[in-house]
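Visitor: quick one: sequence plus predicted model below, questions after.
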Amino acid sequence: MTEKLSKSQPYQPLLLRIIHNSQGIFAVIAMITAFWTYNTYDGRFGKISWLPDWQEIEGIHGTFGLFALLILPFFVVYTVHRGNKKLIQENSFIQLKLINKPIWWYSLHRVVNTLMIFSLTFATFTGKMMDEKWLPQGELNHFWYYLHLISLLILILTIGFHILSSIKIGGYPLLISMIEWHIREKDNWNLWLNNLKVFTENWRKIIKTEWAKLSPHFKILELTILLIIIGSWILSILK
């Protein structure tokens, strides 16, 4: 339902909410099932005894990990082109010297957001490099398995800091704005079809224009992550 909201109330574009929340849900479920998989087949670094061993959990983890990987390029492209104000800026490290000032928290939030995207990329890449037969066969010392465990720990930390820094700069209203159902007129579904038609008819020009708008460091960021994602598919096929 389209509804007028207070201008002072945080509002997130509908497309951002769809992509961001889908990415977040799949990533969180993948992390939960990853721990359950570790708990079932490994447990060398600590184990929850009351959590039952479930042989099928690895397949479930792989499925949600795949969903997270499939959404990731769309999330990256949208964030870099439409949400880059929330990513690391060219002067972010200079602003991080202004400790405890408002700009320090905003800069920290941007750095954390960028690190979270890289940690998600790292987790999906290392997961793609694994073989689903390793753990059931008791093969626990593979290089990619260790890297995948490390990547999941990093991802947990970056998501945690992402939530905490979001609360710090925007409070709970900012978090709520990511899950609210209300949409403004500019996000009306009727406009989506027209925007899609315009894009399909002029996609080359639009992509060229969007790319030209990006700062050099955002171009590097987008290319790096997209190449890693493409590489994960190519390497998984080759191996």
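Guide: Great, that's in hand.

Visitor: can we go C-alpha only for contacts and neighbour counts from here?
Guide: Will do.

Visitor: just checking, what packs against the helix or strand Phe122 falls within?
Guide: Secondary structure from DSSP states H and E places Phe122 in helix 102-129. If you count contacts as 3 or more C-alpha pairs under 8 Å, 6 or more residues apart in numbering; DSSP states H and E, helix 102-129 packs onto helix 57-82, helix 92-95, helix 143-177, helix 216-238.

Visitor: pasting the second one now:
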Amino acid sequence: MALSRPYQPLLLRILHGSVGLFLMAAILTAYWTYDTYDGRWGKIPLPTFPDIEGIHGTFGLWTLLIFPAFIIYAFHRGQKRLIQPNTLRKLTQVGKPIWWYNLNRVTNTLALLALTFAVFSGKMMDENWLPDGELNHAWYYAHLISWVVMVGAIALHLLMNAKVGGAPLLLSMLTWEFREKDSPTLWSGQLSRWWSSVQQGAWRKWFQPMTTMIALEIAILVSLVAAWIIPLLK
């Protein structure tokens, strides 16, 4: 593989691709669900499909299942792609390359927050609300807003990555080629070493020092756990 080509770690491509695939399916079925059961703010003549809400929920569920692993990867091995301590200062250099790179980091981070909002608000809904015509629940409105925000965040994410790296960067997420150090055959050994370090107490240093980004990661992961627990308590 030519070294001049952008290279994305294989695990990033798998997690990013899986989340992206289920997310796009969830977005499309979300609109179809809105079109079938609501349509108060405009609609297009899609076929009425009563089971579409269940299909949308399935795609949303798969997104939620994979998303925590992607968050952990993004905030650790992919942390350089997210907001940095000096990002706000560098955003004052409008129009310069460093400005675009840091704006890209901002949009990457916002996309993660938008998806967190979307999956959490979706889990707070009751699957019977829309079929029963109950369209005025606060969590339903929150979920509608979350998907509008999510579409905007994805658009910005794609635009900023295209601006920073162009088509080669976008296409680098779609290739299955990988370098020797990224071989899946090495993952079991790496996982075993990681688990051994956890058993020896390495987890005590995970949150030291407590930075803003670590706090944000914890907040996202806690909200994803809460998305599972809260509905069980209703």
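Guide: Okay, I see it. All values reported here derive from a predicted model rather than from experimental measurement.

Visitor: work out the TM-score between the chains.
Guide: Overlay of the two chains. TM-score (TM-score structural alignment, normalised by the length of structure 2): 0.96; 233 aligned residues with a C-alpha RMSD of 1.3 Å.

Visitor: out of the helices and strands packed on helix 102-129 of structure 1, which comes closest to Lys205 of structure 1?
Guide: helix 57-82 (15.0 Å; C-alpha to C-alpha).

Visitor: residues in structure 2 aligned with that closest one?
Guide: Helix 57-82 of structure 1 corresponds to residues 52-77 in structure 2, going by TM-score structural alignment.

Visitor: what residues of that stretch count as buried?
Guide: 52-53, 55-64, 67-68, 70-75 (16 or more other C-alpha atoms under 10 Å).

Visitor: same check, this time on stretch 136-146 of structure 2
Guide: Neighbour-count burial for stretch 136-146 of structure 2 flags 139-140, 142-144, 146 (criterion: 16+ other C-alpha under 10 Å).

Visitor: so how far is it off the chain centroid?
Guide: Taking C-alpha atoms, centre = their mean, to the nearest Å, one finds the center of stretch 136-146 of structure 2 at 19 Å from the center of the full chain.

Visitor: what range in structure 1 matches that stretch?
Guide: Going by TM-score structural alignment, stretch 136-146 of structure 2 sits over residues 141-151 in structure 1.

Visitor: leaving out chain neighbours, which residue sits closest to the residue nearest the centre of structure 1?
Guide: With distances taken as C-alpha atoms, centre = their mean, the residue of structure 1 nearest its centroid is Ile117 (5.0 Å). Excluding the flanking residues, the one nearest Ile117 of structure 1 by C-alpha to C-alpha, 6 or more residues apart in numbering is Val76, at 7.6 Å.

Visitor: quick one: residues contacting the one you found.
Guide: Each residue near Val76 of structure 1 by C-alpha atoms under 8 Å, 6 or more residues apart in numbering is listed here: 117, 222, 225.

Visitor: tell me the one of those nearest Ser177 of structure 1?
Guide: For those, the nearest to Ser177 of structure 1 is Ile117 (20.4 Å; C-alpha to C-alpha).

Visitor: what about the counterpart of that closest one in structure 2, distance to Leu224 of structure 2?
Guide: In structure 2, Ile117 of structure 1 lines up with Leu112, judged by TM-score structural alignment. Distance from Leu112 of structure 2 to Leu224 of structure 2, counting by C-alpha to C-alpha, to the nearest Å: 12 Å.

Visitor: which neighbours do those two share?
Guide: By C-alpha under 8 Å, 6+ apart, no residue touches both Leu112 of structure 2 and Leu224.

Visitor: how close does the helix holding Phe122 of structure 1 sit to structure 2?
Guide: Helix 102-129 of structure 1, aligned to structure 2 and superposed, deviates on average by 0.4 Å (mean C-alpha distance after the TM-score superposition for structure 1).

Visitor: got the buried residues for that helix?
Guide: Result for helix 102-129 of structure 1 [16+ other C-alpha under 10 Å]: buried residues 103-129.

Visitor: over to stretch 24-43 of structure 2?
Guide: Within stretch 24-43 of structure 2, the residues that count as buried by 16+ other C-alpha under 10 Å are 24-27, 29-38.

Visitor: dump those into JSON lines; add distance to Thr212 of structure 2 and secondary structure as well.
Guide: Below are these laid out as JSON lines (distance: C-alpha to C-alpha, whole Å; DSSP: H, G, I helix; E, B strand; the rest coil):
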{"residue": "Met24", "distance to Thr212 of structure 2": "29", "secondary structure": "helix"}
{"residue": "Ala25", "distance to Thr212 of structure 2": "32", "secondary structure": "helix"}
{"residue": "Ala26", "distance to Thr212 of structure 2": "30", "secondary structure": "helix"}
{"residue": "Ile27", "distance to Thr212 of structure 2": "30", "secondary structure": "helix"}
{"residue": "Thr29", "distance to Thr212 of structure 2": "35", "secondary structure": "helix"}
{"residue": "Ala30", "distance to Thr212 of structure 2": "33", "secondary structure": "helix"}
{"residue": "Tyr31", "distance to Thr212 of structure 2": "35", "secondary structure": "helix"}
{"residue": "Trp32", "distance to Thr212 of structure 2": "38", "secondary structure": "helix"}
{"residue": "Thr33", "distance to Thr212 of structure 2": "37", "secondary structure": "helix"}
{"residue": "Tyr34", "distance to Thr212 of structure 2": "36", "secondary structure": "helix"}
{"residue": "Asp35", "distance to Thr212 of structure 2": "40", "secondary structure": "helix"}
{"residue": "Thr36", "distance to Thr212 of structure 2": "42", "secondary structure": "helix"}
{"residue": "Tyr37", "distance to Thr212 of structure 2": "41", "secondary structure": "helix"}
{"residue": "Asp38", "distance to Thr212 of structure 2": "39", "secondary structure": "coil"}
